[in-house]
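**Q** A structural model of the following input is requested.
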Amino acid sequence: MAHVLSVNVGAPEPNPHKDTESTGIGKLPVTEPVDVRAPGPKHGGQGSGLVGDFIGDRKNHGGDDQAVYAYAREDLDHWQRVLGRELRPGSFGENLTTVDVDVNGARIGERWRIGSTVLEVSVPRIPCSTFAGWLAERGWIKTFTRGALPGAYLRVVTPGQVRTGDEVVVVHRPDHDVTIALTFRALTLEPELLPKLLAADALPAEVHDRVRRRQGFQLDDD
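**A** As a prediction, the model looks like this:
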């Protein structure tokens, strides 16, 4: 059964890896139910979609399009083998560590019911300097990018509560083929894939704008 192995939240701690004072990337599992709500805009909103979870860099993280971050336990297991070290739930700063969920194969706009909430797949995680510093692995951003197992950010469609053990049920799947993995590849190492992303209306507006700008440059070159 597809389910949540762990719900993880982070408290503020010093961040020596970026020009922000604090980070909440060090997320730890919690056993009690956690309230989930749409946090509002990235700039000036409440940061995380999970009440009690801290977002330090609200210029680049958090907000409605990055309200909840999900990562598959199976992908953590892959990185455990690659890195030769234990990776507990929450090690990648994810809010939800899942089991039997194809997180990277999820389509943009796909909706999951978890507990009393409904969440919508919005965009992949792009690695940053805080993530690299937190893992303390040489060349981690390049390694993570080549691995193309980014995990998914989710929007909050229906607020409610989530807890460890909740089933993950796909309640809507769009008819396009724009997945989290494809979107990540297009936004990182394979920009030639960017036009494919326009099929996914649920992508954040900033991603659609980036694709359209690139198409405009290509038309000018022709």
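
**Q** C-alpha from now on. contacts and neighbour counts both.
**A** Fine.

**Q** residue boundaries of the helices in this protein?
**A** Secondary structure of the chain (DSSP state H): helices at 73-83, 129-135, 140-147, 180-187, 205-221.

**Q** most packed of those helices?
**A** Of those, the one with the most neighbours on average (mean count of other Cα atoms under 10 Å) is helix 180-187, at a mean of 23.

**Q** so what secondary structure elements neighbour that one?
**A** Counting contacts by 3 or more Cα pairs under 8 Å, 6 or more residues apart in numbering; DSSP states H and E, helix 180-187 packs against strand 117-124.

**Q** quick one, the strand it packs on and helix 180-187 angle?
**A** Interaxial angle of strand 117-124 relative to helix 180-187 (axes from the mean of the first three to the mean of the last three Cα atoms, to 10 degrees): 30 degrees.

**Q** what's the offset of strand 117-124 from the middle of its chain?
**A** 9 Å (Cα atoms, centre = their mean, to the nearest Å).

**Q** run this one through as well so I can compare:
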Amino acid sequence: MKRLKANLISVNIGQPQPLVGLGKTVITSINKTSVDGEIFLSKLNLEGDEQADKKNHGGLDKAVCAYPYEHYPFWEQELGNKLPLGAFGENLTLKGLEENNVHIGDVFQWGQAVIQVSQPRIPCHKLAKRLGNEDTPQCVIDKSYTGFYFRVLKEGTVSVTTPLHFLKRCTDYSVSFVNNNFHHDRYNEKVIEELLAVEELAASWRSMLRGHLEKILEKQ
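**A** Here you go, the predicted structure:
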């Protein structure tokens, strides 16, 4: 396996605030601000970052959201404007880690902290409102430009100047592979059974996949 190399472009945090988009107002933390200094990464989030909707965002398996900087040129052309770093509500804007080369369970050292890829991100209506285009979430899914989440295995101080060092790979399943099964091949019984056995995949995702499997079995 080629050793993964990741460059941090920006570390972004945000607090709940009103967002007006597509004619509606929602309370969200999707608007992030870049931070340069050292901050503490806990099991739940980066210092200064907070989720507005704790039912669908945040938690142990979604402590840190990452998005590949490599996707920004596509979206800038698609949306017709220059995007600020953190435009997708991500905590980490990074280069070198994309959905097709990052696997569920990949472990990285980041400063004093140790983090592990836990699941793909599922885009929601707030991303559409943030970017002013109602088609963006579906396009994210179609392109598999979802980004992904980290859980925190070890808390500690981190910063944008502290690189991510790849430590180990735990599974054979890339983020893109999981995306494809969930969004486009969700009734593939064999693949679902394989993913259900992946302990490193977030519990919420395994629960959703178990629901898909139950629907398959009901039709048999």
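
**Q** work out the TM-score between the chains.
**A** Once superposed, chain against chain, the TM-score is 0.87 (TM-score structural alignment, normalised by the length of structure 2); 212 aligned residues with a Cα RMSD of 2.2 Å.

**Q** to Q161 of structure 1, which of the helices of structure 1 lies closest?
**A** Nearest to Q161 of structure 1 among these is helix 73-83 (20.9 Å), distances taken as Cα to Cα.

**Q** where in structure 2 does the closest one fall?
**A** Under TM-score structural alignment, helix 73-83 of structure 1 corresponds to residues 69-79 of structure 2.

**Q** count of residues packed around the aligned residue in structure 1 for G58 of structure 2?
**A** Structural correspondence for G58 of structure 2 with respect to structure 1 (TM-score structural alignment): G62. Look at G62 of structure 1: counted by other Cα atoms under 10 Å, it has 26 neighbours.

**Q** surely G62 of structure 1 and D53 touch.
**A** No. G62 of structure 1 lies out of contact with D53 (Cα atoms under 8 Å); the separation is 10.3 Å.

**Q** apart from its neighbours in sequence, what residue is nearest A72 of structure 1?
**A** Excluding its sequence neighbours, the residue lying closest to A72 of structure 1 (Cα to Cα, 6 or more residues apart in numbering) is T98, at 4.7 Å.

**Q** separation between the residue nearest to the spatial centre of structure 1 and L219 of structure 1?
**A** Residue closest to the mean C-alpha point of structure 1, counted by Cα atoms, centre = their mean, is Y153 at 3.0 Å. Noted for Y153 of structure 1: a distance of 32 Å to L219 of structure 1, by Cα to Cα, to the nearest Å.

**Q** what's the answer for F54 of structure 1, then?
**A** In terms of Cα to Cα, F54 of structure 1 sits 43 Å off from L219 of structure 1.

**Q** same check on R163 of structure 1?
**A** From R163 of structure 1 across to L219 of structure 1, the span is 49 Å (Cα to Cα).

**Q** check G109 of structure 1 too.
**A** As judged by Cα to Cα, G109 of structure 1 and L219 of structure 1 stand 28 Å apart.

**Q** excluding chain neighbours, what is closest to I115 of structure 2?
**A** Spatially, and ignoring its direct neighbours in sequence, I115 of structure 2 is nearest to V152 (4.5 Å; Cα to Cα, 6+ apart).

**Q** cool, and H125 of structure 2?
**A** Nearest-residue entry for H125 of structure 2: P137, 7.1 Å, with adjacent residues in sequence omitted and distances by Cα to Cα, 6+ apart.

**Q** list the contacts of the equivalent of the one you found over in structure 1.
**A** Here P137 of structure 2 is matched to I141 in structure 1, going by TM-score structural alignment. Contact analysis of I141 of structure 1 by Cα atoms under 8 Å, 6 or more residues apart in numbering lists P127, C128, S129, A132.

**Q** alignment lookup: the second one to structure 2.
**A** Which is C128 of structure 1. Using TM-score structural alignment, C128 of structure 1 pairs with C124 in structure 2.

**Q** that match: neighbouring residues, count only.
**A** Neighbours of C124 of structure 2 (other Cα under 10 Å): 14.

**Q** just give me the match in structure 2 for L197 of structure 1.
**A** Alignment note (TM-score structural alignment): L197 of structure 1 maps to L195 of structure 2.

**Q** pretty sure that match contacts R206?
**A** Yes. Taking contacts as Cα under 8 Å, L195 of structure 2 lies within contact range of R206: 7.3 Å.

**Q** so what corresponds to V171 of structure 1 in structure 2?
**A** Correspondence of V171 of structure 1 to structure 2, assessed by TM-score structural alignment: L167.

**Q** N179 of structure 2 versus that match, what's the distance?
**A** Per Cα to Cα, L167 of structure 2 is found 24 Å from N179 of structure 2.

**Q** over to S34 of structure 2?
**A** For S34 of structure 2, the distance to N179 of structure 2 - Cα to Cα - is 28 Å.

**Q** ditto for D53 of structure 2
**A** Separation of D53 of structure 2 from N179 of structure 2 (Cα to Cα) stands at 23 Å.

**Q** could you list which residues are in contact with P89 of structure 1?
**A** Counting by Cα under 8 Å, 6+ apart, the residues that P89 of structure 1 touches are S6, N8, L28, P29, R73, T97.

**Q** mind running it again at 10 Å?
**A** For P89 of structure 1, the contact set (Cα atoms under 10 Å, 6 or more residues apart in numbering) comprises 5-8, 27-29, 71-73, 76, 95-98.

**Q** repeat for H103 of structure 2
**A** Neighbour list for H103 of structure 2: 97, 116-120, 148, 169-178, 200-201 [criterion: Cα under 10 Å, 6+ apart].

**Q** burial count for the residue nearest to I115 of structure 2?
**A** Counted with other Cα under 10 Å, V152 of structure 2 comes out at 25.

**Q** same check on the one 10 residues further on?
**A** T162 of structure 2 is flanked by 15 other residues according to other Cα under 10 Å.
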